[in-house]
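Asker: Sequence plus the predicted model coming up.
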Amino acid sequence: MKKFALIGCGKIAGKHAESMTRVGKLAAVCDVVKEKRDAFAENYGANAYDSIENLLQHETEVDVVAVCTPNGLHAEHTIKSLQARKHVLCEKPLCLTVAAAWQIIETEKFCRRKLFVVKSTRYNPLLKALKKAIQENSLGKIYSFHVSCLWNRPDSYYADWRGTLFPDGGTLYTQFSHYIDALLWLLGDVAEVKGFKMNAAHAGSIEFEDTGVAAMHLQNGAMGSLHWSVNSYRKNHEIALTIVAEKGTIRL
């Protein structure tokens, strides 16, 4: 039976714990907040730790570590887990800097362990069908695209670490990284990008933008745009992708 450890016992951790118990055992949990780690430990019959160092030192039989801590701690916790010879499932985003990403990749190679990043949008049935159509050239040449990410996040949402440059990182890390990943997964890498951003409605509660636009030129020749905002009136408005191609136009 596979044994799992959970680093960080916040909101998303519950979904990870439920999945772990379907395929193995949640053996250990870690959180700096005693009430959170104790609650998970009691619910799942796991050992509780106040630091990742203590957990990795004592839980030698754990096979996979799930990193569910705040964004800015993902790199540190992922690297420490890999160095302890554990496979790692890291919540999005993987990290906040390119340098940290390369360090994680090199650590994974050196330690000969597997790193998985949560990119669940790739498993959306419609996106999988679109990916297949693009791979089979059913749409012909891709001309252009637009991604619209319009959500609502009131000031009350930004408590604790949310809203800070570190460890939150910003709107594109916390809210919309799934959809940037989906775009690149479908259409390939970016050759050139230019953008604008501003803090229109959260000047007193966050340290980064709440609205932005970016124009992109992809390596496959397609051009397009991304518009993101957490200022949608009262509720989330949409996550939408439009692709204009030689043999069709698609909007999801």
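Answerer: Now that the structure is in, tell me what you want to look at.
Asker: C-alpha from now on. contacts and neighbour counts both.
Answerer: OK.
Asker: elements contacting the host helix or strand of residue 56?
Answerer: Assessed by DSSP states H and E, residue 56 sits inside helix 52-58. Here helix 52-58 touches strand 24-30, going by 3 or more C-alpha pairs under 8 Å, 6 or more residues apart in numbering; DSSP states H and E.
Asker: Can you list the buried residues in the strand it packs on?
Answerer: The neighbour-count check on strand 24-30 (16 or more other C-alpha atoms under 10 Å) flags 25, 26, 27, 28, 29, 30 as buried.
Asker: Now the third one. Nearest residue, chain neighbours left out?
Answerer: I take that to be residue 27. Leaving aside its chain neighbours, residue 27 sits nearest to residue 46 (4.7 Å; criterion: C-alpha to C-alpha, 6 or more residues apart in numbering).
Asker: before we move on, back to that, just the buried positions in the helix holding residue 56, please.
Answerer: The neighbour-count check on helix 52-58 (16+ other C-alpha under 10 Å) flags 52, 55, 56 as buried.
Asker: Next, format those residues as CSV and append distance to residue 189.
Answerer: Putting the buried residues of helix 52-58 into CSV (distance: C-alpha to C-alpha, whole Å) gives the following:
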residue, distance to residue 189
52, 35
55, 38
56, 36
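Asker: Second structure for comparison follows:
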Amino acid sequence: MKKFALMGVAGFVAPRHIQAIKETNNELVAAFDPNDSVGIIDSYFPKTHFFTEFERFDRHLEKLRLEKEEPVDFVSICTPNYLHDAHIRFALRNNADAICEKPLVLNPWNAEKLMVMEQQSSNKINTILQLRLHPSIVALKEKIANQSNEKIHDIDLTYITSRGNWYYASWKGSLEKSGGICSNIGIHFFDMLIWIFGDVVKNTVHLMEHDRASGVLQLKNANIRWFLSINEQVLPESAKKNGKRTFREITIDSEKFEFSDGFTDLHTLSYKNILSGNGFNVSETLKSLELAYNLRHTKPEALTGDFHPMAKLPITNHPFFK
């Protein structure tokens, strides 16, 4: 049984990590979050020591390591994106392996420096790239790998996940803290596509707003028109009629790629792989981190030539930005 500490336990994705720790028969001994709405811990680990102040959390882990000789083996990081770098370093300084949510960091050079720190440590940095473990996506990668390397696939990626007004008042609505839409909700898809279809050859940005982004991405074996949004107003009518606030669709050579199911156990599977020494390391995140960074720093071009059709939708500024 391994001992875990979890940072950002009040966050949206933290319950998946708590469940993964439980389902892999390990123990959550300490947790930290400035927000104290963490009652979900009781359903899994009611004896977990919880802290709302980082300094006391830090002291507790140090006492476990130095005084009780019961150090934590892993620190799971579900904190805001801009803090991942510092919290990964914190894990390594506590002689623990890090398990960090996406995006690992916001800037490629931060990842490169973490790789240097990891080499000087006896511990590992793992990142969650759960789409690489999805059965349908694994099958797609195998299918593409068995085809001619010269074939260029035409792909449309559309991902809309509606967010309410709270989003813009939180760290997620801050470009400096979240990295914007490309880092916050697009990073998994960019990683998946690069993993399957090869390295980035060229990217064109047509739209980069607070609530949506779009462009054309050329990979070694694919041309991809992509559209990301958190604005419910751009949901297709079919989704609105069914009361859905999320729309996710990928078409490959005009055929819909279905991967709607199979998401429920991916964090647990991620943890199983990490515990067996097969987690995804820092170097495997670099290409998607570089892409997301370049996208948010690229000046949008006019809608000419090929572009995602939803990039033409009218933009209404959110009241928060007026």
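Answerer: Cool, the structure landed. Since we're looking at a predicted model, the values are computed, not measured.
Asker: Pull the residues that contact the helix holding residue 56 of structure 1.
Answerer: By C-alpha atoms under 8 Å, 6 or more residues apart in numbering, the surrounding residues in contact with helix 52-58 of structure 1 are 7, 28, 29, 30, 49, 77, 81, 84.
Asker: how much space between residue 110 of structure 1 and residue 220 of structure 1?
Answerer: Distance from residue 110 of structure 1 to residue 220 of structure 1, counting by C-alpha to C-alpha, to the nearest Å: 33 Å.
Asker: Counting neighbours, go ahead and name the busier of these two.
Answerer: residue 220 (14 against 11; other C-alpha atoms under 10 Å).
Asker: Identify, from the buried residues of helix 52-58 of structure 1, the entry nearest to residue 63 of structure 1.
Answerer: residue 56 (10.8 Å; C-alpha to C-alpha).
Asker: what residue of structure 2 takes the place of the residue nearest to residue 27 of structure 1?
Answerer: Applying TM-score structural alignment, one finds that residue 46 of structure 1 aligns to residue 48 in structure 2.
Asker: what about its match, neighbour count?
Answerer: 16.
Asker: list the contacts for the spatially closest residue to residue 73 of structure 1 that is not a sequence neighbour?
Answerer: The shortest distance from residue 73 of structure 1 to any non-neighbouring residue, by C-alpha to C-alpha, 6+ apart, is to residue 167 (6.8 Å). Counting by C-alpha under 8 Å, 6+ apart, residue 167 of structure 1 touches 70, 71, 72, 73, 161.
Asker: for these, which one is nearest residue 184 of structure 1?
Answerer: residue 71 (20.8 Å).
Asker: For that closest one, list the residues it contacts.
Answerer: The contact partners of residue 71 of structure 1, taken as C-alpha under 8 Å, 6+ apart, are 92, 93, 94, 95, 96, 167, 168, 169, 173, 174.
Asker: Which residue in structure 2 aligns with it?
Answerer: Using TM-score structural alignment, residue 71 of structure 1 sits opposite residue 81 in structure 2.
Asker: picking up where we left off before, the contacts of helix 52-58 of structure 1 into a markdown table, with extra columns for distance to residue 150 of structure 1?
Answerer: What follows is the contacts of helix 52-58 of structure 1, written out as a markdown table (distance: C-alpha to C-alpha, whole Å):
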| residue | distance to residue 150 of structure 1 |
| --- | --- |
| 7 | 30 |
| 28 | 37 |
| 29 | 34 |
| 30 | 34 |
| 49 | 38 |
| 77 | 31 |
| 81 | 35 |
| 84 | 40 |
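Asker: Mind listing residues that contact the helix or strand just after the helix holding residue 56 of structure 1?
Answerer: Later in the chain than helix 52-58 of structure 1, the nearest helix or strand by DSSP H and E is strand 64-67. Contacting residues not belonging to strand 64-67 of structure 1 are listed as 2-8, 16, 74, 77-78, 81, 86-91 [C-alpha under 8 Å, 6+ apart].
Asker: got it, and stretch 33-41 of structure 1?
Answerer: With contacts defined as C-alpha under 8 Å, 6+ apart, stretch 33-41 of structure 1 is touched by 9, 10, 28, 29, 30, 31, 46, 47, 48, 49, 50.
Asker: Go ahead and flag the most central residue of structure 1.
Answerer: Nearest to the geometric centre of structure 1 sits residue 92, at 1.8 Å (C-alpha atoms, centre = their mean).
Asker: which SS state does the alignment partner in structure 2 of that one fall under?
Answerer: Matched across to structure 2, residue 92 of structure 1 falls on residue 102, judged by TM-score structural alignment. Taken by DSSP: H, G, I helix; E, B strand; the rest coil, the conformation at residue 102 of structure 2 corresponds to coil.
Asker: what separates residue 102 of structure 2 from residue 83 of structure 2, distance-wise?
Answerer: Separation of residue 102 of structure 2 from residue 83 of structure 2 (C-alpha to C-alpha) stands at 12 Å.
Asker: And the helices in the stretch 201-322 of structure 2?
Answerer: Secondary structure of the stretch 201-322 of structure 2 (DSSP state H, counting those that start in this stretch): helices at 237-241, 266-275, 286-296.
Asker: Now do the last one: which range of structure 1 does it align onto?
Answerer: When structure 1 is aligned by TM-score structural alignment, helix 286-296 of structure 2 has no counterpart there.
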